[in-house]
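> I would like the atomic coordinates for the input below:
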Amino acid sequence: MELTLANVMGLVRQTFADPRGAAQVVLRLPMPLQARWAAVALMAVLSAVLMHLMSGLMPPAVGPDGQVLPAISPFFWAGMVGFGMVMTALLAFVVGRWRGGRGELADSVILVAWLQFIQLLIVVVQLVVLVALPVLAPIVEVGAVLIFLWLLVNFVAEMHGFRSLGMVFLGIVLTFVLAVFGMTILLMLIGVAP
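Just a heads-up that it's a prediction; the model follows:
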C-alpha cells in the first residue's frame, strides 16, 4: 500500500468499520523494525504537541493552596506517551506470545503506532468539540477511551491470530492491572511516593 493521503484516509475508515481487516493492511506494510519504531517516536511527538494545545484551551490547574500549577511540558507529554506506547507494544507482544499467539514484535510496534495515529485524529475531534460544544467534551472523551479499547482488542487478536475478542479483552484488562500494580511496587521500592 502506498502512503498517499487517499490510502491513509481509506485505512482510517476501514479501521473503524473493520478493525481486524485494517490491522491486516497495516501488518503488510513493508517497513523494517527501525522505521516502525520511528513511527512510534513520531506519534509520541505529535501527541505531545496536540496535548499541549489541548491543555492551552483548558483553564489552568490550581493546587490545593489555590496557586496556579505550572503547565506540563510538551517534552514530558512526549516521554509519557512514548513510554506508554512502548509498554503497550511490548506487553501486547510478550503476553500474546505467552498465550500461544503468533505475532512478532515488529507487528506489535506498527499496530501501536497506527492505533496512536487514530487516537491523534480523535484528539483533533475532541479539540473541535471542546471549542465548539464544551458540554459534549466529557462524552467524546469517554467515547475515545472505548474506541481505543475496541481497536486494541481487535488489533491484538488479529496480530496473534486469536479468535475470541472477549478473551483478548480480559487478557488486556488483567495485563493492565498487573502492570500498574508492578509499576506501583517498583516506584515504592525506589522511594517514589504514590
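
> rest of the way, CA atoms for contacts and neighbours
OK.

> ok, the residue nearest to the spatial centre of the chain - contacts?
Closest residue to the average C-alpha location of the chain: Q116 at 4.4 Å, with C-alpha atoms, centre = their mean. Q116 is in contact with M43, M85, counting by C-alpha atoms under 8 Å, 6 or more residues apart in numbering.

> could you redo the last one with a cut-off of 7 Å?
Q116 makes contact with M43, according to C-alpha atoms under 7 Å, 6 or more residues apart in numbering.

> find the nearest non-adjacent residue to L151, please.
P19 (6.2 Å; C-alpha to C-alpha, 6 or more residues apart in numbering).

> counting neighbours, what do you get for the one you found?
By other C-alpha atoms under 10 Å, the residues close to P19 number 21.

> host element of the residue nearest to the centre of the chain?
helix 105-132 (DSSP states H and E).

> on the three-state scheme, the residue nearest to F162 when sequence neighbours are not counted is what?
Closest residue to F162 apart from its sequence neighbours, by C-alpha to C-alpha, 6+ apart: G101 at 6.9 Å. Of the three states, G101 takes coil under DSSP: H, G, I helix; E, B strand; the rest coil.

> for G101, give its distance to D107.
Separation of G101 from D107 (C-alpha to C-alpha, to the nearest Å): 12 Å.

> ok, the two, which is more surrounded?
D107 (25 against 19).

> from M159, how far out is that one?
7 Å.

> next one: V95
Noted for V95: a distance of 12 Å to M159, by C-alpha to C-alpha.

> and this one, so I can compare the two:
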Amino acid sequence: MLQTLLQMIGNTMQSPQKGLQDALRVAPARSELWWLLALVAVVNVIMSEIASRIVLTHNTDVEMMFTIPALYMAAGVFAGLVVTAICTHFVGRAFGGTGDFDASLGAVIWLQFVLMPLQLAQLIVLIVSPGLGVLIGFAGGLFGVWLYVNFLAVVHGFTSLGLIFAGLLVSVFGILFSLSLVLSIVAVLFGVEIRNA
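So this is what the prediction gives:
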C-alpha cells in the first residue's frame, strides 16, 4: 500500500496531469475524502510545528506571530483546504469547467500528499541549514502552484493556459479572502491573540 502510494506520488511529480487522473480513478467516496482531508490537515500542522521549533532553536530572536493552539491550527488548515476545494470547483465551473466537486476535493487532497515528501525534506534540511530549508520551502511553493495549475486542467478539462491562470488568480483571491474571515472568526471565538511581528 505504502509502496503504491509513493509510486503514485513520484509519477505525479513527473507527470502531474496523468498522476492526478490515476489518483482520482482510485479515489474513495466523498465521505472518506473528508477524513483524508482532515488527515492531511493534521499532518500539515505537525510539520509546521516541527519546522517552527527548528527555526526557533536556531534563532531565539524570532517570535511566533500566532499564539494559536495546535487544535485550532488544524481546524484552520482544514477550513482552508475546504475553501480551496470549493473555490477550485465553483471558480472552475464559472470559467466553463466541467469538473464535479468530488474531483476538486480529491485534487486538493492529492496535492497535499504529493507535497509531503518536499515538506519532509525541508524539515531535514532545516536542522542542518535553516537558510537552505527556507529556499526549499519557496521552491516547494512554486512547485505546488505548477501542480495546482495542472490539476485544474484535469479537473475541469481546461486546455488553455490563459484560462487556467485566470481561474488560478480568482481562486487565490477567493481563498485569501475566505481565510482572512476564518482567522478573524477563530480570533473572536477563542480569544486568540494575533501579535504583530
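
> just give the TM-score of the two.
In this superposition the chains share a TM-score of 0.83, using TM-score structural alignment, normalised by the length of the first structure; 185 aligned residues with a C-alpha RMSD of 2.8 Å.

> before we move on, back to that, comparing V95 and M159 of the first structure, which residue is more hemmed in?
For V95 of the first structure versus M159, neighbours defined as other C-alpha under 10 Å are more numerous around M159 (23 against 14).

> check which helix or strand covers the more buried one.
Applying DSSP H and E as the criterion places M159 of the first structure in helix 137-160.

> average distance between stretch 86-98 of the first structure and the second structure?
Here the mean offset of stretch 86-98 of the first structure against the second structure after fitting is 0.8 Å, by mean C-alpha distance after the TM-score superposition for the first structure.

> what stretch of the second structure lies opposite that stretch in the alignment?
Here stretch 86-98 of the first structure aligns to the second structure at residues 82-94, judged by TM-score structural alignment.

> please identify the buried residues of the matching stretch?
V82, V83, T84, A85, I86, C87, T88, H89, F90, V91, G92, R93 (16 or more other C-alpha atoms under 10 Å).

> tell me the spacing between the residue nearest to the fourth one when sequence neighbours are not counted and F151 of the second structure.
I take that to be A85 of the second structure. In space, and not counting its chain neighbours, A85 of the second structure is closest to L105: 5.0 Å by C-alpha to C-alpha, 6+ apart. Taking C-alpha to C-alpha as the measure, L105 of the second structure falls 11 Å from F151 of the second structure.

> check R30 of the second structure too.
Distance from R30 of the second structure to F151 of the second structure, by C-alpha to C-alpha: 18 Å.

> which one of these two has more residues nearby?
Shown here are R30 of the second structure and F151; by other C-alpha under 10 Å, F151 has more neighbours (28 against 14).

> is it true that that one touches A107?
Yes - using C-alpha atoms under 7 Å, F151 of the second structure is in contact with A107, at 6.4 Å.

> quick check: neighbours shared by those two?
Joint contacts of F151 of the second structure and A107 (C-alpha under 7 Å, 6+ apart) are L20.

> that older thread, with the second structure overlaid, how far apart is the helix holding M159 of the first structure on average?
Per the superposition on the second structure, helix 137-160 of the first structure and its aligned residues are separated by 0.9 Å on average (mean C-alpha distance after the TM-score superposition for the first structure).

> my guess is N150 of the second structure contacts P16. True?
Yes - using C-alpha under 7 Å, N150 of the second structure makes contact with P16 at a distance of 6.2 Å.

> have a look at how far, on average, stretch 109-120 of the second structure is from the first structure.
With the two structures superposed, stretch 109-120 of the second structure lies on average 1.4 Å from its match in the first structure, counting by mean C-alpha distance after the TM-score superposition for the first structure.

> tell me how many other residues surround V153 of the first structure.
V153 of the first structure: 23 surrounding residues under other C-alpha under 10 Å.

> go on, the one 10 residues further on?
Other residues within reach of R163 of the first structure by the criterion other C-alpha under 10 Å amount to 11.

> next one: V62 of the second structure
Neighbours of V62 of the second structure under the rule other C-alpha under 10 Å: 12.

> wasn't it part of a strand?
No - V62 of the second structure is assigned coil when assessed by three-state DSSP, not a strand.

> who touches it in this structure?
By C-alpha under 7 Å, 6+ apart, the neighbours of V62 of the second structure are L56.

> and the gap between the equivalent of R36 of the first structure over in the second structure and A70 of the second structure?
Aligning on TM-score structural alignment places R36 of the first structure opposite L33 in the second structure. In this view, L33 of the second structure and A70 of the second structure are 22 Å apart by C-alpha to C-alpha.

> can you check W35 of the second structure too?
18 Å.

> test my guess that A41 of the second structure contacts A79.
No - using C-alpha under 7 Å, A41 of the second structure is not in contact with A79, being 9.0 Å away.

> between those two, which is the more surrounded one?
Shown here are A41 of the second structure and A79; by other C-alpha under 10 Å, A41 has more neighbours (22 against 19).

> tell me who's in contact with the more buried one.
The contact partners of A41 of the second structure, taken as C-alpha under 7 Å, 6+ apart, are A74, V77, F78.
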